[in-house]
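In: sequence-free structure coming up:
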């Protein structure tokens, strides 16, 4: 029998709780965006690291998060802190993340071996702190409300703030780098993003201090036992597979923005324009996607957004040949779909966790979100890694001179990795999404 959502109480969260929770996305959006956008170019075009090795450097610390996130979820599930299971982790881990991020781009630039080792160690520290911020943060909605539509409204706030944070951090970071020059540019980026992370951390911690939080009994058993229970949820497996595939798709596009702007369009400053077109639409269309979800169901809205994301990516392949203006338009279409592909799965995840709590009487929200963020981290980490592999296959020339000439094969690799590959991944995710059943629209 297909699962059905838990009953709703109809109790709305106070607006202050929605705003406070949404502020946490300033931290998650900034850290989730800037390394994927600039860390690979930093390695290949500032430190002179080969594309293949650079991709590995970006991937391995994030792969550590894949193992750590379920542990972080279980730790927060078992927390008995008087301020709540989740909130205390936000402040401690968020501030640690900010410090580590500032140091990430402040290391030596030569010799290459030492500079690379610095990036690995500091990015590993960032990934560890991020796990203990992100997992409790994502677990909170399942405990803040049991209302199906209220979770969508809560995610609307989160995604709107997330879009703004991504827009500011990803849009301004390349400008900060270019304005400060090769010596201080990346260090300025580290400090800029570190400040954003502090703002998001303190905002979420303080803003949710009066938010209602349920305290269902902590699920018993070992972490392995709980992971086995989570893995048994067909709807969770489906939703996670879809989200990981799409995180991989957006991760490859994000990694390619700087290369498309510099090499294909011949306009380094266009990286900011393309990034704004990718993220900016979410500020306008997220409330519209909320209405789609309330009227037609979250899964239906998710499907529509995914189609736009994939079609926009394919159209960009042709647009890059027409120039920066056409490319900006098609990337804007991608951005409209991207907004839906952020909001709907994040609104569906608490439904899955709350359905499990309603069925068993035990709280596994942290374990669910730990596995979820592990999958998201894996997808976003694989994005730059896969894109770097495509560059390596295309013969991309790494150099400390960002203006180094590239062969035609490298230009083709840059284009295909930014367009066709993400479209294929989104197409595969749509096939998987057909199996999701925890949505009222499915039963109408």
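Out: The structure has been received and is ready for your questions. It should be emphasised that the depicted structure is a prediction, and the values quoted were computed from it without experimental measurement.

In: CA atoms for contacts and neighbours, from now on please.
Out: Noted.

In: Show me the strands in the stretch 201-350 of the chain, by range?
Out: Under the criterion DSSP state E, counting those that start in this stretch, the stretch 201-350 of the chain contains strands at 217-218.

In: tell me the contacts of residue 246?
Out: Contacts for residue 246 (CA atoms under 8 Å, 6 or more residues apart in numbering) come out as 341, 379, 422, 425, 426, 429.

In: so which of those comes closest to residue 55?
Out: For these, the closest approach to residue 55 (CA to CA) belongs to residue 379, at 13.5 Å.

In: Check whether the closest one really touches residue 240, as I assumed.
Out: No. Using CA atoms under 8 Å, residue 379 is not in contact with residue 240; the gap is 10.5 Å.

In: With neighbour numbers in mind, choose between the two.
Out: Legend: neighbour count by other CA atoms under 10 Å for residue 379 and residue 240, higher for residue 379 (27 against 22).

In: and that one, how far is that from residue 60?
Out: From residue 379 across to residue 60, the span is 12 Å (CA to CA, to the nearest Å).

In: Need the buried ones from the contacts of residue 246 selected in PyMOL.
Out: Only the buried entries of the contacts of residue 246 go into this PyMOL selection, using 16 or more other CA atoms under 10 Å:
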select buried, resi 341+379+422+425+426+429
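
In: then this one, side by side with the first:
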């Protein structure tokens, strides 16, 4: 079941990586769109998902089918996502303003399909298992496949583009390659969860306002969501800068992006079991903070890249990859705990509500990254091109690329850990009858399936 569910991360990883990695340079260096305008074209369609994701969560909560509430969306929305993704890079209008407008519309449609795939997909773990530790194991599988998807999509997609001649034709073939990867992930997750328990899906809130009210009363979820949104923006800023960093800092536009991705994602495949052990020893919250600080330290050190040998730069990027692996696995493992806590506290199971808001926030953060990086490029005078290769840039523009890839995301990721202070969910034995009603604190104890309410305190058996 774990491996079957994890296959869906091929789709989420490919869509989450490739637009953030290649769409902004595609607009600025192939279609000739100004950096500031390109930043808006990348930001606005994905920001639209802030509204669409909660709707997708509410609809999936209400779905009843012989395949369960979530699985139909894995297949239908997943295949639609694949087709629409390929259309983003079809470039029927060549270069110029019309081409930029087309990309924005196609990206908007693709982001909508992604919402209807991702929200049900992220909601499933809270319904597949009620065990606190098993959620970490499930997320470990998912993040391992996610890392593989990022590795394949992020490292191979630029190679496919270049092998097909670069420019518009190269991007078209790259779009086809990534679309196929998304389709494999969607179909694989649908088939891989066919025998898994679907759990129960409760009645969802009738409106976005009601959903926000439900989430607002879940203090651990609020803290985790805010932290993850800011950190997603930081990670997305790094992704958006890979091609520019390879071009302007490493001076290696051909192999640089692929090597950066190998160094960023490759370590994640190795250290994932180690992070699982760290989480078991320290707890998910402490492990998430530790991973975030590793990410931050690596980003700050990378600002010295212009005076470092290339091999040292790649080693520092590998440090980023180690932190990124832990940051992802523990944040995603803590989300089902927040959902289980709410079920214990309220007696209602509304995974779609929380995952809809979660994916909306994550999508917004991932959209902010390229927008932030594009704004930095615009402010530092980056020059666009229609040749398929970066134009010669000023020292100021190159400084903007460096700071946007290192210092800025490091600060976002590190400072976001302070938002986790209200998070207090831990696996704790169920209190005895003599003590279970003595506290009214908003402290969730999440580890199993049994729910109880004592003055607002939800507990579950370990």
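Out: The structure has been received and is ready for your questions. Predicted, not measured: the structure shown is a model, and the values here were computed from it.

In: give me the stretch of structure 2 that stretch 417-437 of structure 1 matches.
Out: Using TM-score structural alignment, the residues of structure 2 aligned to stretch 417-437 of structure 1 are 404-424.

In: Give the buried residues for the matching stretch.
Out: For stretch 404-424 of structure 2, by 16+ other CA under 10 Å, it's 404-417, 419-420, 423-424.

In: Among those residues, which lie within helices?
Out: Judged by DSSP state H, the subset of those located in helices is 404, 405, 407, 408, 409, 410, 411, 412, 413, 414, 415, 416.

In: now, among the residues you listed, which is nearest to residue 164 of structure 2?
Out: When those are compared against residue 164 of structure 2 (criterion: CA to CA), the nearest one is residue 405, at 27.6 Å.

In: Which residues are in contact with that closest one?
Out: Here residue 405 of structure 2 is in contact with 237, 238, 241, 242, 245, 299, 373 (CA under 8 Å, 6+ apart).

In: Out of those, which two sit at the greatest distance?
Out: Spatially, the most separated pair among the contacts of residue 405 of structure 2 is 299 and 373, at 14.8 Å (CA to CA).

In: Looking at these two, which is more packed in?
Out: Comparing residue 299 of structure 2 with residue 373 by neighbour count (other CA under 10 Å), the higher total belongs to residue 373, at 29 against 26.

In: Which secondary structure element is home to the more buried one?
Out: For residue 373 of structure 2, the element it lies in under DSSP states H and E is helix 351-379.

In: Residue 80 of structure 1 now?
Out: Element membership of residue 80 of structure 1, judged by DSSP H and E, is empty: it is in no helix or strand.

In: cool, and the one 10 residues further on?
Out: Under DSSP H and E, the secondary-structure element containing residue 90 of structure 1 is helix 87-104.

In: how big's the offset between that helix and structure 2?
Out: Taken over the aligned residues, the distance from helix 87-104 of structure 1 to structure 2 averages 0.6 Å (mean CA distance after the TM-score superposition for structure 1).

In: Where in structure 2 does that helix align, residue-wise?
Out: Helix 87-104 of structure 1 corresponds to residues 71-88 of structure 2 when matched by TM-score structural alignment.

In: correct me, but residue 32 of structure 2 touches residue 384?
Out: Yes. Assessed by CA under 8 Å, residue 32 of structure 2 is found in contact with residue 384 at 5.5 Å.

In: Who has more neighbours out of the two?
Out: Legend: neighbour count by other CA under 10 Å for residue 32 of structure 2 and residue 384, higher for residue 384 (25 against 22).

In: which SS class is the more buried one?
Out: What DSSP: H, G, I helix; E, B strand; the rest coil gives for residue 384 of structure 2 is coil.

In: how about it, what's its partner in structure 1?
Out: Aligned by TM-score structural alignment, residue 384 of structure 2 pairs with residue 398 of structure 1.

In: contacts for stretch 383-398 of structure 2?
Out: Contacts to stretch 383-398 of structure 2, defined as CA under 8 Å, 6+ apart, come from residues 26, 28-35, 95, 166-168, 247-249, 377, 380-382.

In: Of these, just the buried ones, PyMOL syntax please.
Out: To isolate the buried members of the contacts of stretch 383-398 of structure 2 in PyMOL, using 16+ other CA under 10 Å:
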select buried, resi 26+28+29+30+31+32+33+34+35+95+166+167+168+247+248+249+377+380+381+382
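
In: Which ones among the contacts of stretch 383-398 of structure 2 map onto strands?
Out: Among those, no member falls in strands (DSSP state E).

In: Can you tell me how far whichever residue in structure 2 pairs up with residue 371 of structure 1 is from residue 235 of structure 2?
Out: Here residue 371 of structure 1 is matched to residue 357 in structure 2, going by TM-score structural alignment. Distance of residue 357 of structure 2 to residue 235 of structure 2, given as CA to CA: 19 Å.
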